[in-house]
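> 3D model of this:
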Amino acid sequence: MTSAASENTGNRADSLPKSWNPSDVEARMYQGWVDAGYFTADVTSDKPTYSIVLPPPNVTGSLHMGHALNHTLMDALTRRKRMQGYEVLWQPGMDHAGIATQTVVEKQLAVDGKTKEDFGRELFIDKVWDWKRASGGTIQGQMRRIGDGVDWSRDRFTMDDGLSRAVQTIFKRLYDDGLIYRAERLVNWSPELRTAISDIEVKFEDVEGELVSLRYGSLNDDEPHVVVATTRVETMLGDTAVAVHPDDERYRAIIGTTLEHPITGRQIPIIADDYVDPEFGTGAVKITPAHDPNDFEMGVRHNLPMPNIMDERARIVGTGTEFDGMDRFEARVKVRERLAEEGRVVAEKRPYLHSVGHSERSGEAIEPRLSLQWWVKVETLAKSAGDAVRNGDTVIHPTSLEPRWFGWVDNMHDWCISRQLWWGHRIPIWYGPDGETVCVGPDETAPEGWTQDPDVLDTWFSSALWPFSTLGWPERTPQLEKFYPTSVLFTGYDIIFFWVARMMMFGLYVANDDAFGAKDVPNVPFKDVFLHGLIRDQFGKKMSKSRGNGIDPLDWVELYGADALRFTLARGAQPGSDLSIGESHAAASRNFVTKLFNAVKFALMNGAQPAQLPDRAELTDADRWILDRLDEVRAEVDTAFEAYEFGKACEALYHFAWDEVCDWYLELAKVQLTRPDEAHTRTVLGVVLDSLLRLLHPVIPFVTESLWKALTSGESVVISSWPEASGIETDVAAAQRIEDMQRLITEVRRFRSDQGLKDKQKVAARLVGIDAAALTAHEDAIAALARLTPPEDDFAVTASLEVRLSAATVTVELDTSGTVDLEAERRRLEKDLAAAEKELAGTAAKLSNDAFLAKAPDQVVDKIKARKVLAEEEVARIGARLADMGAK
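Below you'll find the predicted structure:
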């Protein structure tokens, strides 16, 4: 190397720190990307477009491991597409999270002994906005920590004026089309929050209760009566029937008759319904239509009264009994006690484990409750969402989840969209003094003196508009024209029903809107839907606060760096599959990042720099092999990315970088750098590392940015081009010679280890047959990597091994005299031999035991057979070594 080249190399290597410390560079590097505008989408660009919307996190939220996975995968795709020459928009934003946000602010007021009613609706909403400005959006700072390349200039909030206009617009259209209506139906009711909540906000937990069997009708066995069982005794105050199966002979005589309610004295009918399972319990069930989903459906079928016996706080009301005013759980005990006193409790089973829905936000058991709510009629909307996937306009990845999609959209119930909250998009319905109703659009004004509906819309209603409302709909905007439909939606498979289906329904409902302009593609909201799995701990258990096994992704960023977090998540990600991770995985990813950093720094110190490659004929076998492998790995990575198989892409890059570039080519390059044509090696090493860093950048952006800029002196790897195929035919012969060389070196290393030689200890050796194996040109590399020296005049063969290669067998003759403590080695081998013989005897004994073989599963027997074979090989190998040493 010339002195000028040496000085240049030193400067480039010196631009890197001594070691990679993520906390020193990541925050500053990220802000530099943002300031440079790398993530800002240009609506005037003539590049092909690629757009993704960020599933809007709750304004109250913080980054959990599921977010980190989702964000990492989206960021990897958008970074790659940007490098491929696309105009990329990754649309960020936050959800106003009606229930969660209102709850946070109400809890703050409660500290001072205040409630929202003390302030009134307008002042309370002002306080929520104050909280949002001061404390909301913690997750945005965390997104920056992990490197999310979103277009912050387009950050949106579901309560922005533009998005609110979109909500009001689509509500009115749906209302005018008869697809939004008001009706009294059963909902999931939260007594704590005093609102209806969605199915996704209900979490089912097994709880210990009591199954109580109650006697209705006469206490005289000779007179009409039935026995029913329930875990919710208090709801019997709202019973309006007892149901049996129409073919149940036990009750045929009393079907159509009535029995006196044990407490209220009302006459309630005995009805027949196919829903009842005659084999379960007594074959008779109590019907409380206002407080049970199945009972409600039966009540509709049989036109039963539906008295609501609980108020919004789940207190008993309107029954005319002594239980009015009691909390539902207190009433459960008191009603059972009264019935027991009257001899109507036939049996009690305690404890009785059963599944009960609980509010995700407030934790209490939800109450199925008949309530007057606003609904979306989903039949036609859901059909269009199903047809879009059937027609291939939208593709679900993996396709194995398509049946779940169809199972949901083809059987969807009407959607309850009203919430009894103050924070959120208020329902644009106004009521006149004489009961008139009008839906007010965004450019309309309600009649003077009319009153607006007090409810707000379900948060999922505004979220369902996210792919197009964030781009300016209902106005016709340049960004809507350029970036819609979006390219792909990323989300967990657990919310495919709740959010994805709603976006599809609303997107297709407005698909022909003039705002979208003329499109030559289907106006679905996204072309692909990628569904990733859930994050589990290293033992395969779902992460949760209650289990205490949750991991804060920011803790891993602090300990190991953002790149290590991202690589861990992406390496485990496959479409639709859960992934189990633990701290050992993050540590391994950190080690990979460190390995890469050290490798590139070493290469820079030795003059590596990407440049025009010389003619292939001027390159060594190792050069051609590593360039060909780079081509193959690039193709693997491209295929994997296009199929959303992030784990496969990361595995290919990991093993190429560690096993082939670092463990082999760098070591071979050290030898080649001592040869006259050293410049070619520096160029090849530079070209390979340049491409490798670009291939790795989407997943580990920080370390690759630092290394790539040092290696190439380029502006930023973020805006560099994605590696393309070389177009050069693979040199199969060179690859075979490198494979043979690797096998030979590996066998010598294994032999040295068996001999007890230290790693750096050099041994005199002669390679017999190297010419026939076509490895003459690699003899210096073999010697260097296997720690061998040429034989001298006093060379004496004390050990040898034969290695069968593709073209010939090479015999390696070694002179280990003076390098091995023969007596110590003999003792070690004898100890190993004794252990192997013990294992052989034990496995042989089991396999000759007929009683054992008759009872043991096949897989157990197979494992023991495999252990026996391995033990036999070890006995033979160690015995041969001892024989070579002249064992006593």
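> rest of the way, CA atoms for contacts and neighbours
Fine.
> mind listing what's buried in stretch 656-666?
Buried residues in stretch 656-666, counting neighbours by 16 or more other Cα atoms under 10 Å, are found at 656-657, 660-662, 664-666.
> Please identify which of those is nearest to Arg750.
Checking those against Arg750 with Cα to Cα, the nearest one is Trp664 at 16.1 Å.
> how near is that closest one to Ala657?
Using Cα to Cα, to the nearest Å, one gets 10 Å for the distance from Trp664 to Ala657.
> Which of the buried residues of stretch 656-666 fall within helices?
Leu666 (DSSP state H).
> can you pull out the strands in the stretch 1-150 of the chain?
Assigned by DSSP state E, counting those that start in this stretch, the stretch 1-150 of the chain shows strands spanning 49-53, 87-91, 93-94.
> Run through who's touching the shortest one.
Contacts to strand 93-94, defined as Cα atoms under 8 Å, 6 or more residues apart in numbering, come from residues 54-59, 137, 155-158.
> related to what we said a few turns ago, hey, which of the strands of the stretch 1-150 of the chain is tucked in deepest?
Across those, averaging neighbours per residue (mean count of other Cα atoms under 10 Å) puts strand 87-91 on top, at a mean of 27.
> Considering the contacts of strand 93-94, which is situated nearest to Val376?
In terms of Cα to Cα, no member of those lies closer to Val376 than Thr158, at 19.7 Å.
> give me every residue that touches the closest residue to the closest one other than its chain neighbours.
With Cα to Cα, 6 or more residues apart in numbering as the criterion, Thr158 has its nearest non-adjacent residue at 5.3 Å, and that residue is Asp95. When contacts are counted by Cα under 8 Å, 6+ apart, Asp95 touches 56-59, 157-159, 459, 463.
> got it, and Glu26?
Glu26 touches 145, 562, 702, counting by Cα under 8 Å, 6+ apart.
> Confirm for me that the first one is in contact with Asp563.
No: here Arg145 does not reach Asp563: they are 10.3 Å apart, not a contact under Cα atoms under 8 Å.
> More neighbours: these two, which one.
Counted by other Cα atoms under 10 Å, Arg145 and Asp563 do not tie: Asp563 has more neighbours, with 28 against 18.
> give me the element the more buried one is part of.
Under the criterion of DSSP states H and E, Asp563 resides in helix 562-571.
> which strands and helices sit next to that helix?
Judged by 3 or more Cα pairs under 8 Å, 6 or more residues apart in numbering; DSSP states H and E, helix 562-571 is in contact with helix 65-83, helix 138-146, helix 553-560, helix 583-605, helix 646-655, helix 701-712.
> structure for this one too, so we can compare:
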Amino acid sequence: MTELPKTFDPAEIESRWYQHWEEGGLFAPERPGADPWTLVNPPPNVTGSLHIGHALDNTLQDVLVRHARLKGKDARWVVGTDHAGIATQMVVERQLNERQQKRTDFTREEFVAKVWEWKEESGGTITRQLRRLGCSMDWANERFTMDEGFSKAVLKVFVELYRQGLLYRDKRLVNWDPGLGTAISDLEVETRDVKGSFWHLRYPLEDGSGFIQVATTRPETMLADMAVAVHPDDERYTALVGKKVRLPITGRLVPIVTDEHADPALGSGAVKITPGHDFNDFEVGKRAGIKPGEMLNMLDAKAQIAQTSDGLIPEELLGLDRFEARKLVVERLKAEGFLVPHIDKEGVEHDAEPRTIATPFGDRSGQVIEPWLTDQWYVDAATLAKPAIEAVRSGATKVVPKSWEKTYFNWMENIQPWCVSRQLWWGHRIPAWFAEDGSVFVAETEEEAQVQAGQGVALTRDNDVLDTWFSSALWPFATMGWPDEDVKAKGRYPNDVLISGFDILFFWDARMLMQGLHFMKEVPFKTLYLHGLVRAADGQKMSKSKGNTVDPLGLIDKYGADALRFFMAAMESQGRDIKMDEKRIEGYRNFATKLWNAARFCQSNGIGASTTLEPPAASLAVNRWIVAETVATVQAIDLALAELRFDEAANAIYQFVWSRFCDWYLELIKPVLQGEGAEGADETRAVAGWVLDQILVMLHPFMPFITEELWSKMGPREHELIVAKWPMADARALDPAAAQEVDWLIRLVSEIRAARTELNVPPGARLPVHVRDASAETAARLARQEAALARLARVDQASGDAPAGGALQIIVDEATFVLPLGDVVDLEAERARLTKAIAAAEKDRDGLAGRLNNPSFVERAKPEAVEKARADHAEKAAEAERLAAALARLG
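Below is the predicted model:
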């Protein structure tokens, strides 16, 4: 046994133990013959740094993997990073810009080499930070989505999907980021409300007989209009369907078509259709018979005005930025009489109606996103989705919380083709080669493509790279060595569980299900657990722009990783977001300190490491009780973690350690350890050492650092705690008789303590206690627990009837305990004090009840104000009731 320092210092402990675990290979111990258990970490961006969402996600994963490891399983937590095409290219380009250089100053190969150089020097920030959090990942097998083996898997999947007709090239609209010059995914689009305008335009009929009116928030797009749509049931336009309008500025003739997209109740009921620059219009255009290849494109890659294929855009508009072009288009429309003015409430005329418009922005570039018509590579997601839908319906993959299934099915059943190409230099370059006649040849190598094309045919490789979600969709099996290794035979596929934020359910989780089922013929994970967001203390979503983000590393510096981890687990309740609460983290730091001090108490009383996995034999009720409580806690944690109830598991160990072990058991055994008239000191030391060991093991998944430190200091060990054995949940150790006796003692002591406090009995005063109507069982318990009762409640058992006069009376079960107050308390003054306090509490209670019964307050006040009033009312009502009971006890 090594004596513990008086002060618990998390920083020193954490750095020392993590290095020891990693260098000793203890995150993936050799366990031949053990059942494999695998979990893969959602690969963070190689450019990333640890944020509070990562802290939650990785804490939950570490709790499960440490629990599985302690249960003797061959637990493996696969770790790695994503090459993050856009983010990484931006970082390196920014560095070049600082040196007055740009990407195009280099060849593609030279630029990619610079990215690899950056990755080697600076790309490990987040992995170092995950170590700070205590994540027990298999670092010896760390993966990267651009490493050689993983890249081989990506190429194989692309080529096979193409050969199976499930991956193809098509002209469709994409989210185009003009700042980055690439298509981006929906997840990379950030919608913001922007103050904008709504313009009303007149389009003249071809025959000059009148106008049809349309409205738009993007008037410049009229340069590429190809139709005007009206609802088929809108009688106002029945006679016009099939006729044409002549567009202002371009003079283009476009037809009036019917489509249910046009809503007769909105505006004029007529809608301008720009299929090359609006997602809804694209579908309307296709229904109207316009092929994507025929749709007009009026923007270049930088969102500047480009000439359409019919050559009708005036020359003075060409090359203008889209927003500059908007001003000029509006001016031309107004000058030519095609702009319908907006009249405000005061009768003042304006060019446009002010509107707040939901506007898409690129989350990295900050530029307004344009729907843009381009040739891209697409995956037939609808076909791949069918087995993935059935996997969840059948329960092959269980979604927790189950409430997310409805959202999953709705998205998967309406899934659109998945655009997988990006216009970048960093990433998996698409394995497709083009001949001069436009023919395309897809193969894993250029040599294979050349064989397909024939000798002498000049080939040019596609410049695009793959969306990073395409490669990360292969994570559960490509990280294990597929396609070179049979990962299913190794028992590493499917993974046991995947933990993910709900925000990437479609972008990552669903795509892993699709690709895993297609290539491995089995689901990639048996359970999918979706956790919520970590929100600011006031419930708002955290964002840098609001300035309400929280740095988890700062919290670790302040309170220790164990406290932050325990907060995350304790607050993770299925289906709910977590509100940040630094006071709670501080409270869990205090919890760690309490455990530290309990271990120091054990050491000072000769209690050390246990020598047995099974509980020592116990005759004293208090020892039989704590053994049973320990086993019940093991059962509760096992059940909670099996159901992924992290909050229930954390609460079970917290209550057991704080209340049962520290507050009661250690107090109850002091008379035994200090020889105050009780036998069984050796038994008690053995039991206490065993219970502390079980606590350290049970708490280890949540608080790995302090538990490993205490484990090492309590006595000689055969192995570190991280690879110890999980306690046995042996129901034979449950002891109802001992539980009833000690629970009775705890209730009696608690009632006496509460009553003493309420009646202002001096803490050091000892009171006699007389017992009336006690059963034989109660009398026997009083005899056995006399020393504990005397120490904990500061009472001495007295014989005979209680003397007349004021006394404190408590009823526990059938017996009445009478504690004469004698000269200890001024009874009249105490009655007066209680009466006054009761009146004050009742006044506050009734005042709050009045506010809560007022519909005006409940409906108009902020929700947090109403919630606080309800909490305050409950508190005052309980206080009044408690004080009234105290007054009644005085008789």
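> So after superposing, what's the score?
Scored against TM-score structural alignment, normalised by the length of the first structure, the superposed chains reach a TM-score of 0.90; 855 aligned residues with a Cα RMSD of 3.2 Å.
> that older thread, looking at the contacts of Glu26 of the first structure, which is nearest Ile495 of the first structure?
Set against Ile495 of the first structure, the nearest of the contacts of Glu26 of the first structure by Cα to Cα is Arg145 (25.6 Å).
> What's the match for Ile811 of the second structure in the first structure?
Under the alignment (TM-score structural alignment), Ile811 of the second structure pairs with Arg804 in the first structure.
> Who are the contact partners of that match?
Neighbouring residues of Arg804 of the first structure by Cα under 8 Å, 6+ apart: Val810.
> how much space is there between it and Arg336 of the first structure?
Note on Arg804 of the first structure: its distance to Arg336 of the first structure, by Cα to Cα, is 84 Å.
> which SS state does Ala688 of the second structure fall under?
Under the three-state scheme (DSSP: H, G, I helix; E, B strand; the rest coil), Ala688 of the second structure adopts helix.
> Alignment lookup: it to the first structure.
Ala688 of the second structure maps onto Leu685 in the first structure, by TM-score structural alignment.
> Then Glu117 of the second structure?
Per TM-score structural alignment, Glu117 of the second structure is aligned with Asp130.
> can you count the residues close to its match?
Using other Cα under 10 Å, Asp130 of the first structure is surrounded by 13 other residues.
> quick check, Lys546 of the second structure in a strand?
No: remark: Lys546 of the second structure does not belong to a strand; assigned using three-state DSSP, it is coil.
> And it, how close does it get to Ala536 of the second structure?
10 Å.
> same deal with Ser856 of the second structure?
28 Å.
> Looking at those two, which has the bigger crowd around it?
Ala536 (17 against 10).
> how about that one, what does it touch?
By Cα under 8 Å, 6+ apart, the neighbours of Ala536 of the second structure are 542, 548-549, 579-580.
> Wasn't Leu266 of the second structure part of a strand?
No: secondary structure of Leu266 of the second structure (three-state DSSP): coil, not part of a strand.
> picking that back up, closest to Ile417 of the first structure out of the contacts of Glu26 of the first structure?
Ile417 of the first structure lies nearest to Arg145 out of those, by Cα to Cα, at 35.4 Å.
> What does the closest one correspond to in the second structure?
Using TM-score structural alignment, the equivalent of Arg145 of the first structure in the second structure is Arg132.
> which ones are touching its match?
Counted by Cα under 8 Å, 6+ apart, Arg132 of the second structure has contacts 14-15, 553, 561.
> which among these end up buried?
The neighbour-count criterion (16+ other Cα under 10 Å) marks 14, 553, 561 among the contacts of Arg132 of the second structure as buried.
> one step back: distance-wise, check the match of Ala688 of the second structure relative to Ile254 of the first structure.
Counting by Cα to Cα, the separation of Leu685 of the first structure from Ile254 of the first structure is 90 Å.
> So which of the two has more stuff around it?
Set Leu685 of the first structure next to Ile254 and count neighbours by other Cα under 10 Å: Leu685 wins out with 27 against 17.
> thought the more buried one was touching Ala608?
Yes: with contact defined as Cα under 8 Å, Leu685 of the first structure counts as touching Ala608 (5.7 Å).
> all helices of the stretch 351-500 of the second structure, in order?
For the stretch 351-500 of the second structure, the helices defined by DSSP state H, counting those that start in this stretch cover 381-394, 404-413, 446-453, 468-472, 475-478.
> Comparing those, which comes out most buried?
Of all those, helix 475-478 carries the top mean neighbour count, a mean of 27, counting by mean count of other Cα under 10 Å.
> whereabouts in the first structure does that one align?
Matched against the first structure by TM-score structural alignment, helix 475-478 of the second structure falls on residues 466-469.
> Check the mean deviation of that stretch from the second structure.
With mean Cα distance after the TM-score superposition for the first structure, stretch 466-469 of the first structure departs from the second structure by a mean of 1.0 Å once superposed.
> List the contacts of stretch 155-166 of the first structure.
Contacts of stretch 155-166 of the first structure (Cα under 8 Å, 6+ apart): 91-96, 424-425, 442, 462-463, 465, 469-470, 472-474.
> Return the distance of the match of Glu117 of the second structure relative to Asp458 of the first structure.
22 Å.
> Tell me how far His531 of the second structure lies from Val550 of the second structure.
Relative to Val550 of the second structure, and taking Cα to Cα, His531 of the second structure is found at 18 Å.
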